[in-house]
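[1] Sequence and predicted structure are below.
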Amino acid sequence: MTYIFLSLSYLILMIIILKMPKRLSLQEFYITFLVVSFHTLLADILFADIMDLYDLMRINGPQYSDIVIQTTIPALFGFIYLNFMPKDRFIGYYIFWIVFSIIYEQISRYFGYIDYKGWKIWYSVLFYMYACAFMRLHHKFIRKTIYKGKK
């Protein structure tokens, strides 16, 4: 069931990304992929591996598929988040994505991708609050940096 869930997640995310109006440049996509992947791997190493608060699809220890999934699914969500992020009225958008992320995480638990060991849902709320706020700052920074010399 876990692989079906992950495959369906990839399919839906790719359809959304291919069909959505592109508001991000290729440089923004590339930088966002690296930043989101780095943060995801860092968080998973700290919280899952070092603190042992949850497992991600652990079948006979870490697999190469773990790294691929950990670096791509969050980045795909990050692309969608940044692509549709409004300049104004951000609070509603921010809250929507935090709630959506919690719901997606709980669906991931149901299908066996995530297994809480000591993790609490409110840790996720705090993490997603940080992640969504960070992504807004990240987006402002890369826009300012990329387009600084083009004006």
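    That came in fine, so what should we check first?
[2] make it CA atoms for all contacts and neighbour counts henceforth
    Fine.
[3] For the helix or strand Tyr123 falls within, name the packing helices and strands.
    Assigned by DSSP states H and E, Tyr123 belongs to helix 121-147. If contacts are counted by 3 or more Cα pairs under 8 Å, 6 or more residues apart in numbering; DSSP states H and E, helix 121-147 sits against helix 26-43, helix 64-84, helix 90-110.
[4] can you rerun that using 7 Å?
    Here helix 121-147 is seen to pack against helix 90-110 when contacts are counted using 3 or more Cα pairs under 7 Å, 6 or more residues apart in numbering; DSSP states H and E.
[5] another structure for you, compare them:
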Amino acid sequence: MQSILNNLDLSAKGLWLPVSLGLILFLYALLMPKKEISWRELYITMGVIGFLTWVSDSIFAKYLDLVDFGNPKIVGIGEFITYNFLPSSLSVIYLNYLKKSNKWILVIIFTVISFLIEWSVEKVGYMKLTNWNHLFSIPIFFLVYSYILPLHFRIIKCSKDKINQ
């Protein structure tokens, strides 16, 4: 039992912020009125973005050692929530409001939100930058919100149409 508690990394500095943000965003993504996204598309997006985020964590945090979350030797509850719920929930919320008429304003808003979340998680001490700068994240967030997520959405909408035929 003690090893389970130790592996949760509950004593990590600043743990409260990613846990709070992750749970709030996840609950909002589940409870928000669905406008442009269905439950099926929410489910697929949560899985795909969660998977891609863990792959990114493996590359950027483990192999390249650019950032550390909490205790760098273990994957605690904060890192689990940070990678499973923050990006996935933000993606679902973004896609729920995405239309051609508001795409670029949403890209800017969600890029800023993502940047502020990353910056604040580092400021409270949960994330430690080793060979990374927050400014490097801005073009990545911009690319994700402007091209990758809309492409993902078109693909899952297209496959839904083919299933219904």
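    Received the coordinates, thanks. Just so it is clear, the model here is predicted, and its values are computed rather than measured.
[6] Please work out the TM-score for the two chains.
    Remark: TM-score between the superposed chains equals 0.87 [TM-score structural alignment, normalised by the length of the first structure]; 150 aligned residues with a Cα RMSD of 2.0 Å.
[7] still on that earlier bit, and the helix holding Tyr123 of the first structure with helix 90-110, angle?
    With axes from the mean of the first three to the mean of the last three Cα atoms, to 10 degrees as the criterion, the two stretches helix 121-147 of the first structure and helix 90-110 enclose an angle of 130 degrees.
[8] Tell me the buried residues in helix 121-147 of the first structure?
    The neighbour-count criterion (16 or more other Cα atoms under 10 Å) identifies Tyr128, Met129, Ala131, Cys132, Met135, Arg136, His138, His139 as the buried residues of helix 121-147 of the first structure.
[9] any idea how far whichever residue in the second structure pairs up with the last one lies from Gly76 of the second structure?
    Mapped onto the second structure by TM-score structural alignment, His139 of the first structure lines up with Phe153. In this structure, Phe153 of the second structure and Gly76 of the second structure are 31 Å apart, going by Cα to Cα, to the nearest Å.
[10] Distance check, the residue nearest the centre of the second structure against Leu25 of the second structure.
    When Cα atoms, centre = their mean is applied to the second structure, the residue found nearest the centroid is Pro87 (1.0 Å). Using Cα to Cα, one gets 9 Å for the distance from Pro87 of the second structure to Leu25 of the second structure.
[11] coming back round to it: now which residue in the first structure aligns to the residue nearest to the centre of the second structure?
    Counting by TM-score structural alignment, Pro87 of the second structure corresponds to Pro74 in the first structure.
[12] which residues touch that match?
    Val36, Ser37 (Cα atoms under 7 Å, 6 or more residues apart in numbering).
[13] 10 Å instead?
    For Pro74 of the first structure, the residues meeting the contact criterion (Cα atoms under 10 Å, 6 or more residues apart in numbering) are Phe33, Val36, Ser37, His39, Thr40.
[14] hmm, back to that, give me the angle between the helix holding Tyr123 of the first structure and helix 26-43.
    Orientation of helix 121-147 of the first structure against helix 26-43 (the same axes, to 10 degrees) gives an angle of 150 degrees.
[15] got the angle between helix 121-147 of the first structure and helix 64-84?
    Going by the same axes, to 10 degrees, helix 121-147 of the first structure is angled at 60 degrees with respect to helix 64-84.
[16] so what's the match of His139 of the first structure up against?
    Counting by Cα under 10 Å, 6+ apart, the residues that Phe153 of the second structure touches are Ile37, Glu41, Ile44, Thr45, Val92, Leu95, Leu98, Ser159.
[17] just to revisit the earlier point, list just the nearest of the contacts of Pro74 of the first structure to Met57 of the first structure.
    Set against Met57 of the first structure, the nearest of these by Cα to Cα is Thr40 (15.1 Å).
[18] how near is Gln165 of the second structure to Cys158 of the second structure?
    Applying Cα to Cα, one obtains 11 Å for the distance of Gln165 of the second structure from Cys158 of the second structure.
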